[in-house]
Each structure stands twice: as C-alpha cells, then as structure tokens.
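In: Sequence first, then the predicted structure:
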Amino acid sequence: MALVRWQPFQEIETLRRQMNELFDELVEFNDESRRRKLNWTPTIELKETDENVILKAEVPGVEGKDLDIQVSREGVSIAGEHRHEDRIVEQGYFRSEFRYGKFQRQINLPVPVKHDQVQAEFNNGILTLTMPKAEEARRRVVRLNLANSQHAIPAAESSGTSDFNQQMTRK
C-alpha cells in the first residue's frame, strides 16, 4: 500500500475552480434572461363575439407613429419600437427596468375576418382592433317549428342570435 501525501492547497484550488465555473454559469444565465427581457412582445386579449373579433394589445410607452399593424383574413401582425430616451446622468443613481427596442407579434385569429373593415383605437398604451367576422364565419341559427304538422317544415334562417329554441309538441 502506497502512502499519498495530503496536499490541502491542491484541494482548495479544485474547489476554487469549481466555484468559478458555477459563478460563470450564473452570469451567463443572467445575461440570457436580460436579453430575453429586452426582446419583449406585447401582451394581448382576444375576444370573439357574434359579429366581431376584438383584439387588445398592451404596448405601453409606444407612440402610435411607431406601430406597424397589418391585418389579414387569418391573422394580425403588430410591430413597433419602444424608443430609449437619451438621458445624461452626471451624478447620482439611475436605475431603469423599462423595456426598450423593437418588437413584433403575430396573432392567429380563430375565424376569418373582413380585413378591409377593421376599426382601430389607440388610447393610453392599449391598442384595440375591432375586426368584423367574414360572412362564412358568422354563426347561423336555424329555428324549427314542428308544432302544427307531422311533416318537416322548411327551416327559416336567422343570423346574429345564439338563442336556439326548438318548438316541438308531443302527441
């Protein structure tokens, strides 16, 4: 059996190297998360009614002239830029958690819309797009009246209502 001399400084050097690798990984993680925060996209709300699809996008600090909005039958593209304010801080402390830079967001719509009849409103950093549904996407309701006859009566169509009542009598 051979005797091995204990070298405490070599073990300390190994521990120091492992700690440096750990801190390097943490710094890289923080740089990546910082990069992700800088590349932001606006948050949205999407609501479907009987007649329209309503999209609200939150774009705080962005002016209307810095927005590029494109609407097709199947989707919406919102692009823009939140410009950084040039400030000169000569003394004191300055901290900013605002997100600056360009952004782009693609939103798929649940139904086709009439993209040439979109109404847009931009107020207090909230962009609201009201997009009328295409005719084939609107809900159609059929009412059946079987009260007076044993044979089927032709159905009458009515659109724009979600009340689906069938009138039937039992003999």
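Out: Here it is on my side, so go on. Predicted model only: the values in this text are computed from it and were never measured.
In: From now on I want contacts and neighbour counts done on CA atoms only, so please keep to that.
Out: Noted.
In: And what about Asp116, helix, strand or coil?
Out: Three-state assignment for Asp116 (DSSP: H, G, I helix; E, B strand; the rest coil): coil.
In: what's the neighbour count on it?
Out: 11 (other C-alpha atoms under 10 Å).
In: same question, the one 3 residues further on
Out: Around Gln119 there are 12 other residues, counting by other C-alpha under 10 Å.
In: hang on, it packs against Met131?
Out: Yes: between Gln119 and Met131 a contact is recorded at 6.6 Å, counting by C-alpha atoms under 8 Å.
In: want to compare, so here's the second one:
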Amino acid sequence: MKRRGVAEQMFNDMVGTIREKQEELEKAIADYTSNVPAKPMMDVIEDDENIIVKTDLPGVKKGDIKIDITEDSIEISAKFEEETEVEDVNYIKKERRYGEASRMMVLPAKILINESNAKFENGVLTVTLPKLEKNESFEVKVD
C-alpha cells in the first residue's frame, strides 16, 4: 500500500512539472511569435472561367485591405488595428494579433487583370479573377 502512495505522488509531481513546462513553453512561443506577421487563411477555387480567392480577414476594415495582382499572382495585405478604447484591462490571455498581415500566391492560370473584382462581406474577402484563356471541353464519342 505504501508503494502505491509513493508511485501516485511521483506521477502527480511529474504531471505537475509537465503542466508548468507547457505553460512556460506556450508563453515563450507567444512572446517569440507576437511580432511575426500573420498569414491570412486563403482558399483558391478554380472553375472553367475564373479563379476565385477567398481570404479570411476578421476585424479588418474594408479601407485597410490592399490587393495587388499580376497576370499570374495575387498579393493580399491587410492592417489589423488594436482596439484602443479599452483601458486598464487585465488580460488573462491575449492571442489576437495586430499589425499587418500579407499573403502572396502564384495563380494556377493567367488572368485578365482589368476584369477582376473583389467584395468584402462578413470578414471574408472574395476576389474573382477571370482567366485569360477559358477551359473549353467537348465530348468525344467512341466508335
């Protein structure tokens, strides 16, 4: 019986130490990555006529979004501003990032730059990029 109590105490001590080290590691990672610009999450969808790029930009104002396109690439940049109204607040956890975020992607096909358009709704930027050459398909009958 006494051995079991000692084993349980050793196990509990190990688990406690692991939890402490995990918290220290999380804090160190947060300190290290807090100044690294975030990469917005992006979906790229292709159909016969368009390439559609959807990017999550929650909390960003429409005027703080910049889209640069070439015939074969897109770069989306956004400014995330920190809330300044809140003063004398004791944060328990602060994970949201502020500053600038940018993402560049090479497109799977060349696009018509002048016919591209973008809309921003509910924190999601949708950029529609018409393809330079449309994919046409036809059915070949087998004899």
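Out: Noted; the coordinates are in hand. Everything quoted here is computed from the prediction, not taken from an experiment.
In: Please pull up the equivalent of Gly63 of structure 2 in structure 1.
Out: Using TM-score structural alignment, the equivalent of Gly63 of structure 2 in structure 1 is Lys65.
In: I'd assumed that match was in a helix, is it?
Out: Yes: counting by three-state DSSP, Lys65 of structure 1 is located in a helix.
In: From Asn35 of structure 2, how far out is Val142 of structure 2?
Out: 61 Å (C-alpha to C-alpha, to the nearest Å).
In: Pick out whichever of those two has more residues nearby.
Out: A count of neighbours by other C-alpha under 10 Å puts Asn35 above the other of Val142 of structure 2 and Asn35, at 12 against 4.
In: so what's that one up against?
Out: Residues near Asn35 of structure 2 by C-alpha atoms under 8 Å, 6 or more residues apart in numbering: none.
In: Three-state assignment for Lys66 of structure 2, please.
Out: strand.
In: What number of neighbouring residues does it come out with?
Out: Neighbours of Lys66 of structure 2 (other C-alpha under 10 Å): 12.
In: pretty sure it is touching Ala78, no?
Out: Yes: at 6.2 Å, Lys66 of structure 2 and Ala78 qualify as touching, with contact defined as C-alpha under 8 Å.
In: which residues in structure 2 form strands?
Out: 42-46, 50-56, 65-70, 73-80, 99-106, 117-121, 124-130 (DSSP state E).
In: residues making contact with the third one?
Out: Just to be clear, that refers to strand 65-70 of structure 2. Contacts for strand 65-70 of structure 2 (C-alpha under 8 Å, 6+ apart): 74-79, 111, 113.
In: try 10 Å this time
Out: 57, 74-80, 100-107, 110-114, 116, 118, 120, 125, 127, 129 (C-alpha atoms under 10 Å, 6 or more residues apart in numbering).
In: Then the first one?
Out: Taking contacts as C-alpha under 10 Å, 6+ apart, the residues outside strand 42-46 of structure 2 that touch it are 51-57, 76, 103-105, 107-109, 124-131.
In: just the buried members of these?
Out: Buried by 16 or more other C-alpha atoms under 10 Å: 51-57, 76, 103-104, 107, 109, 124-131, out of the contacts of strand 42-46 of structure 2.
In: Aligned to Val53 of structure 1, what sits in structure 2?
Out: In structure 2, Val53 of structure 1 lines up with Ile51, judged by TM-score structural alignment.
In: residues in contact with Pro37 of structure 2?
Out: Counted by C-alpha under 10 Å, 6+ apart, Pro37 of structure 2 has contacts 97-103.
In: what about it, distance to Asn122 of structure 2?
Out: 22 Å.
In: got it, and Glu75 of structure 2?
Out: For Glu75 of structure 2, the distance to Asn122 of structure 2 - C-alpha to C-alpha - is 20 Å.
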